[in-house]
Each structure stands twice: as structure tokens, then as C-alpha cells.
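Asks: Task: produce atomic coordinates for the following.
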Amino acid sequence: MSDAVVNGLAGAGGGMVAQIITYPLQTVNTRQQTERKLKAEGNKNLKDGISARSKLPAGTLQQIYQVIIEEGWGGLYSGLMPSMVGTAASQGVYYYFYQIFRTRAEATALRHQKRGTGDGSVGMLSSLLSAALAGCLNVLLTNPIWVVVTRMQTQAQAQKKILEVKGSLKESDSHDIKTLLVDSATKNKLAEPVKLREHGFKGIQPYKTSHAVKDLYNEAGIKGFWKGVVPTLIMVCNPSIQFMIYEGLLQRLKAKRALNKEGLKNVTALEVFILGAIAKLGATVVTYPLLVVKSRLQAKQEIGGNKAMQYTGTFDAIFKMIRYEGLSGFYKGMSTKIVQSVFAAAVLFMIKEELVKAARKLVDNNRKIVSISSFKSK
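Replies: Modelled structure (predicted):
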């Protein structure tokens, strides 16, 4: 089994575990990113005597609790299955091609060393280029999956907005609706379809992967599955920065261990966890605004006739967000994303490295067994 395949499978496995653990945070974060709030609306609320505190977005834990109350535990895992497929595909594709490009970069570095023009190590620029090329291929191949996932994560949000536009969902009904939804989630007899219709609300309707695919195709045809691909391609610099920081820190740690009197030691899983967390933190802070733009484009466009909340493309979204929401609009839900992405990346790196070690050890043991068997047969 080639090193590229081992790294691809290990990356896919690590990514899936990290995805399951952090998915509720990802769902809430996507909803935070796609929530539009015009500056004019905020000013009007203050003029009307409404406290700013009451209109600020709820904290992450409060939002998680709200989703559980209104939609049940399943609401936190909307789109989990396509997300798992997307994670496995993305991590597998990314690590597979990254290892291929990395191997070629290492071979090139060795050739330069033989010619006396280098020390044989892969430079930061080569590492960055390898990560960028792998990231571009990953984005182009897997973007349709992530558009579907975003739609499923924000569908309940879209349903509520449709009701608000129709005037069916009123502030006075919010408590009753929440109660009915809780009853519906627990299958209580009080939550009968007739009573739900009396409130103009049928509850959070089941939204399957097939529904999201159909809606996307009806809206924009095949090209709809590549919504947000431009900011996503630009965001390729995120894993590039992440891997550049990670590998730089890893090399420094190994160099420090090599100088230690005890000799070179293997990097532990905890150390990989910490290095992965630091690397992802740095990359997330730099590229978060692009992630918000991507989510806005992939989610269902704002319901109603307000053109300020509807985007025709990447640059249209950027200009409208700056004009109507201010720079703060690009950082909605950033604290949630930092917690989710840093923890997910740290888990991914840790599991991936352990799986790669286990796979290589298994291959080495098999080779030894084959060698011993061959020797005995002679």
C-alpha cells in the first residue's frame, strides 16, 4: 500500500471521528454565519427602546439549547450523513493528493541537494504549494456535497423566515410554538396537526438529502451545486496556512528532540493534538470572513423582497455585507468556529498520525513474517 493511500485513508478516518464529535457546534456555527442583521434594523431597535442586549445573538450554548428545545436532538445533527460522506471524501482526497505532491517536492529537494543547491529538505513554499494544489482539487470535487450539507443545516432557519414573511410566526405565539415543537419531538398527544396549523406552523418539516438536492437543482440547475466555490477556492489558503504552521512546529519539535541527550523520540499523540490545535487556530482567524461569505452563498437566499439580503455572487455578497452589516458581519459566530475547528483539527491530526503509525507497523510486521517464511522455505 502506497504512502499516499495510507495517508488518504488515515485522514478520512480521523476526519470522520472529528466530524461526529464537533458536528453540533458546526450546525450552530453555520446558522450564525447565515443569519443576516442589517445595521439599520439594529439602530431602529435602539430608538424604539429595545435593549441592545435582548437583540444580540444568543451565546453558543444557549443556541444549542434552543435548537434542542425547538427541533429535538436531531436538529443538531441535520445533514450529518452527507457531511460524513463529505468529510471522508474531502479528507481522503486532500491527504491523498497532498502526499503525492509532497513526495514529488521531496524528490525535487533531494535532486537539488545532489546538485549542491539545497540541503535536501522541503521548504515552506513547496509545502504551501503542495497543500494549495491538493486543496483546489478537493474543493472542485467535493463542493456539491458541502452545499447540500449547508442547506440541511440551515433549513429549519429558512422555514422560520418563510413564516415570518407570511406573518404567521408572531412574537406572542413563540412560546406556544416552542411548546408544540417540544411536544412533537416527544410525541405528546397535545401536539396534534390541527393545533399546529392553528398557529400557522407545521413544525420543522423533515428535510432529507434528496430534498436539498432537488431544491438546489430547481433553483439554479447543475451550477447550483458549485455555489460558493470561488470563496472556497480562495480559502484553500486555510489548510495551506494550517499545514505550514503545523509542519514548521513539528520540525522544530523534532529538531529539539534530536539535540536532546536522550536522543530522538517519537512525537506523542498529545503533542500532535496541541500542534494541530495551534495550527488550525492561526489559519481560522485569517480566513474566517471567506467562510462566512461561502456559507451565505450556499444557504437558501433570504426570503422576501429585501435585495440587501440576497446575493448574486461572491463580490455582490462582500459589497452588500460591508454596506448593510458592516465589517462585524464577516465575523459572526467566529468564537464558535474557533472552538469547533480547532478541536476538530486537533482530533483529526492526532487520529491520523496514530492510524498512519499503526498502518506502517502492520505493513512492516507483514514484511517480516513474509521474509521469515521465505527464509524457512529455503
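Asks: From now on I want contacts and neighbour counts done on CA atoms only, so please keep to that.
Replies: Noted.
Asks: List the residues that contact the residue lying closest to residue 329 once chain neighbours are set aside.
Replies: Closest residue to residue 329 apart from its sequence neighbours, by CA to CA, 6 or more residues apart in numbering: residue 321 at 6.4 Å. Shown in contact with residue 321 (CA atoms under 8 Å, 6 or more residues apart in numbering): 327, 329, 330.
Asks: by contact count, what packs against the helix or strand encompassing residue 156?
Replies: Assessed by DSSP states H and E, residue 156 sits inside helix 124-166. The helices and strands touching helix 124-166, judged by 3 or more CA pairs under 8 Å, 6 or more residues apart in numbering; DSSP states H and E, are helix 3-34, helix 80-114, helix 209-220, helix 229-234, helix 237-259, helix 269-298.
Asks: another one to check against the first:
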Amino acid sequence: METEVAKWRWENMAAGAIAGFTAVVSLHPLDVVRTRFQVNDGRSKASPNVHVYKNTTHALYTIARMEGLRGLYAGFCPAVIGSTVSWGLYFFFYNQAKQRYMKGDVVQLSPALHMVSAAEAGSLVCLCTNPIWVVKLRLQLQSSSYQIRKYSGFADTFKTIVKEEGVSALYKGIGPGLLLVSHGAIQFTAYEEFRLMTLRFKKGKYHVNEVDDKKILNSVDYAALGAMSKVTAILLTYPYQVIRARLQVDDFVCFQQRPGADGISKYRDSWHVVKETARFEGLPGFYRGITSNMLKNIPSASIAFVVYENVLKFFKSRRT
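Replies: Below is the predicted model of the structure:
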């Protein structure tokens, strides 16, 4: 029995890793666009060295024209590594937590315990992967647009950051990153609740009883559930992503020079980012890049959950 449980946990991890890999490979250019929108605080318009994109389509066109395919897939290596590791670990820790909370006669966890399980998994994943996301952001902003080309790849970026800025630089943005644990918690809780609602509806409509839930739901259901849960999480937590991105690239991206400054926007901490963003950009500043974020992450979540659920079905069929 213990061997079966252990195998099930590793199958969840493998399915999550495959899902994360598939999602990032499909939609990486939109992630590049989102990152560039997030870190552009609107004060760079006076600088001829920084492109100001009108919208997502214009950004994709400009990057492709100015930087080619390499620009659209900037930071691809750490993105693949980060997403594969993150999704794999997330599903592993998440399902471990759920099993731990399902004690006694508990058959179905409450929304609160689903959220606690997801938050626990998200915190552990955040601590493990923050350095990968810092490297990814630096590489995504390494372009002619910012007159930055100091890194030659994933390993070089990692080594250069540690050498020039210290190990602590790899954990820049960890504060809002941990707050973003709420994103995953909301997404997975919403997914579980939407999934239960869909199951109840289908069982009632087709008068299905005592049937494996995975036989009732199909890929279209999983795609819709993944999309709905992602929209819910994005709308509630997106400002944290902007704050984290700006902290992670601080001392790296050149913005408009201000009186008494050295031409580089420097944020002291998360609260300073909040105050500066509110002061110069207002509420829209906290939602920069949300269009490209939605265009990338909604289909990405759909793809990830479809792949995850179907890979699990495959593993289960191999065992029976």
C-alpha cells in the first residue's frame, strides 16, 4: 500500500512537470511581452533607448522586427526549467498536503483546506525556484531595447549575478513572490471547486453514479476548468506580479534619469515599489502587461491541466 501511495505521488510530480514543460513551450513569446510591460514604469518614454509598446500585438511585432526569433524566445531556457520544476514540485507538494489533511472519514477537503494545501505547496516551490525566475527576467530584458547584453546564457547569468551582486540577489522579490503564493492557492482552490460543480452537473444530467470521476470529465472540461481558475487568480493577484518583477530587475533596467539619481530606478523594498507605482502611474500601473498575461496564462493553464490530467490517466491505465 505504501509503495502504491509513493508511486502515485511521483506520478503526480511527473505529470505536473510534463504539463509545465508543454505550457511554456507553447506560449513563451507572450511571457516576454508581459515581462517588458511589467518593468516599464512609464517614465522611460523620454529615453530613446527603451521601446514603449502600444499593446501586445505591437510589442510582438516590434520585438520580432528588432530582435528576431531570439528576442521572442529570450529567457526560454530558464523559463522551461522553472516551469517544469515548478509544476512538478507544486503538484507533488500539493497532493502530499491534501493527503495529510484527509484524515479519518474525510473524503473531500473543504475549500479552506484546499487553499491551505495550495499555499503550503506554493511557499515551498517559491523558495526553490525564485533564483530561476530572477535569471529568466534578466535574460528576457537583455535586448537592444535596453542596451543590455551582458549575459551569454542561463549558467553565465546565474554566475554573474552571484559574483557581482551576491547570493541575496537571486532572492530579490521573494517577499511579493511569497505573497503570490495566494495566486496558486486561489487558482487550485477555484479549480477544485469548479471541478466539483462540473462533476455534480454532469452526474445529475446524465444520471451517472459510482463512476470514476476521471471518466466523467474530458479534455474540454479540463481546459475550461483550467482557464476559469486562472482568470480568477490573475484578477485577484496580478499587482503582486508587477511588484515582484520590478524588484527582481532593479539595478538592471535603465529608466528615465531623475534629478539626483544615476539613471537607474532603485526601489528600496516592496512598499517603495507600491508607493512609486501609485504616485507616477496610478492604478493602471499595477496592471501593466495584464493583456499579454491573460493571453499567455489562460491558454497555458488550460494546456497544463489538460496535459496533467491526461498524463495521470495514462499512468493509471498502465498500472491496471
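Asks: Got a TM-score for the pair?
Replies: Overlay of the two chains. TM-score (TM-score structural alignment, normalised by the length of structure 2): 0.88; 301 aligned residues with a CA RMSD of 2.3 Å.
Asks: if we can go back for a sec, which other helices and strands contact whichever helix or strand comes after the helix holding residue 156 of structure 1?
Replies: Using DSSP H and E, the helix or strand that follows helix 124-166 of structure 1 in sequence is helix 174-185. Applying 3+ CA pairs under 8 Å, 6+ apart, one finds that helix 174-185 of structure 1 contacts helix 60-71.
Asks: before we move on, back to that, type out the ChimeraX command that picks the buried ones from the contacts of residue 321 of structure 1.
Replies: Of these, the buried ones can be selected in ChimeraX as follows, counting by 16 or more other CA atoms under 10 Å:
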select :329,330
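Asks: For residue 164 of structure 1, state which of the contacts of residue 321 of structure 1 is nearest.
Replies: residue 329 (21.9 Å; CA to CA).
Asks: What is the aligned counterpart of the closest one in structure 2?
Replies: Using TM-score structural alignment, the equivalent of residue 329 of structure 1 in structure 2 is residue 285.
Asks: Does its match touch residue 276 like I think?
Replies: No - using CA atoms under 8 Å, residue 285 of structure 2 makes no contact with residue 276, being 9.8 Å away.
Asks: Can you tell me how far residue 150 of structure 1 is from residue 370 of structure 1?
Replies: Relative to residue 370 of structure 1, residue 150 of structure 1 is positioned 49 Å away (CA to CA, to the nearest Å).
Asks: if you count what's nearby, which of these two comes out ahead?
Replies: Comparing residue 150 of structure 1 with residue 370 by other CA atoms under 10 Å, the one with more neighbours is residue 150, at 26 against 12.
Asks: Contacts only, for the aligned residue in structure 2 for that one.
Replies: Using TM-score structural alignment, the partner of residue 150 of structure 1 in structure 2 is residue 137. The neighbours of residue 137 of structure 2, taking CA under 8 Å, 6+ apart as the test, are 35, 75, 245, 248, 249.
Asks: tell me, how many neighbours does residue 260 of structure 1 end up with?
Replies: Around residue 260 of structure 1 there are 11 residues (other CA under 10 Å).
Asks: Tell me the counterpart of it in structure 2.
Replies: So residue 260 of structure 1 corresponds to residue 205, using TM-score structural alignment.
Asks: need the contact list for its match.
Replies: Per CA under 8 Å, 6+ apart, neighbours of residue 205 of structure 2: none.
Asks: Let me know the distance separating it from residue 199 of structure 2.
Replies: To residue 199 of structure 2, residue 205 of structure 2 is 10 Å away according to CA to CA.
Asks: before we move on, what about residue 94 of structure 2?
Replies: In terms of CA to CA, residue 94 of structure 2 sits 21 Å off from residue 199 of structure 2.
Asks: So if I had to pick from those two, which one is more boxed in?
Replies: residue 94 (27 against 18).
Asks: so what corresponds to the more buried one in structure 1?
Replies: In structure 1, residue 94 of structure 2 lands on residue 98 (TM-score structural alignment).
Asks: so who does its match touch?
Replies: Applying CA under 8 Å, 6+ apart, the residues contacting residue 98 of structure 1 are 4, 130, 131, 133, 134.
Asks: Pipe those into JSON lines and attach neighbour count and distance to residue 284 of structure 1 per row.
Replies: Formatted as JSON lines, the contacts of residue 98 of structure 1 follow (neighbours: other CA atoms under 10 Å; distance: CA to CA, whole Å):
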{"residue": "4", "neighbour count": "20", "distance to residue 284 of structure 1": "26"}
{"residue": "130", "neighbour count": "22", "distance to residue 284 of structure 1": "19"}
{"residue": "131", "neighbour count": "27", "distance to residue 284 of structure 1": "16"}
{"residue": "133", "neighbour count": "16", "distance to residue 284 of structure 1": "19"}
{"residue": "134", "neighbour count": "23", "distance to residue 284 of structure 1": "18"}
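Asks: which of those residues show up in structure 2 as well?
Replies: With both residues aligned by TM-score structural alignment, their matches' CA atoms under 8 Å, the contacts of those that structure 2 also has are 130, 131, 133, 134.
Asks: so what's the third one up against?
Replies: Contact criterion CA under 8 Å, 6+ apart gives 98, 101 as the residues in contact with residue 133 of structure 1.
Asks: counterpart of it in structure 2?
Replies: Under TM-score structural alignment, residue 133 of structure 1 pairs with residue 120 in structure 2.
Asks: rewinding a little: nearest to residue 314 of structure 1 among the contacts of residue 321 of structure 1?
Replies: So of these, ranked by how close each gets to residue 314 of structure 1 (CA to CA), first place is residue 330, at 13.0 Å.
Asks: I'd guessed that closest one sits against residue 293; true?
Replies: Yes - counting by CA under 8 Å, residue 330 of structure 1 touches residue 293, with 7.4 Å between them.
Asks: So what does residue 24 of structure 2 match up with in structure 1?
Replies: So residue 24 of structure 2 corresponds to residue 19, using TM-score structural alignment.
Asks: so stretch 165-172 of structure 2 corresponds to what in structure 1?
Replies: The aligned range for stretch 165-172 of structure 2 is 220-227, by TM-score structural alignment.
Asks: Tell me how many other residues crowd the nearest residue in space to residue 129 of structure 1 that is not next to it in sequence.
Replies: Once flanking residues are discounted, residue 129 of structure 1 sits nearest to residue 240: 7.7 Å by CA to CA, 6+ apart. Neighbourhood size, residue 240 of structure 1 [other CA under 10 Å]: 22.
Asks: and if you look at the one 10 residues further on?
Replies: Under the neighbour criterion other CA under 10 Å, residue 250 of structure 1 is assigned a count of 17.
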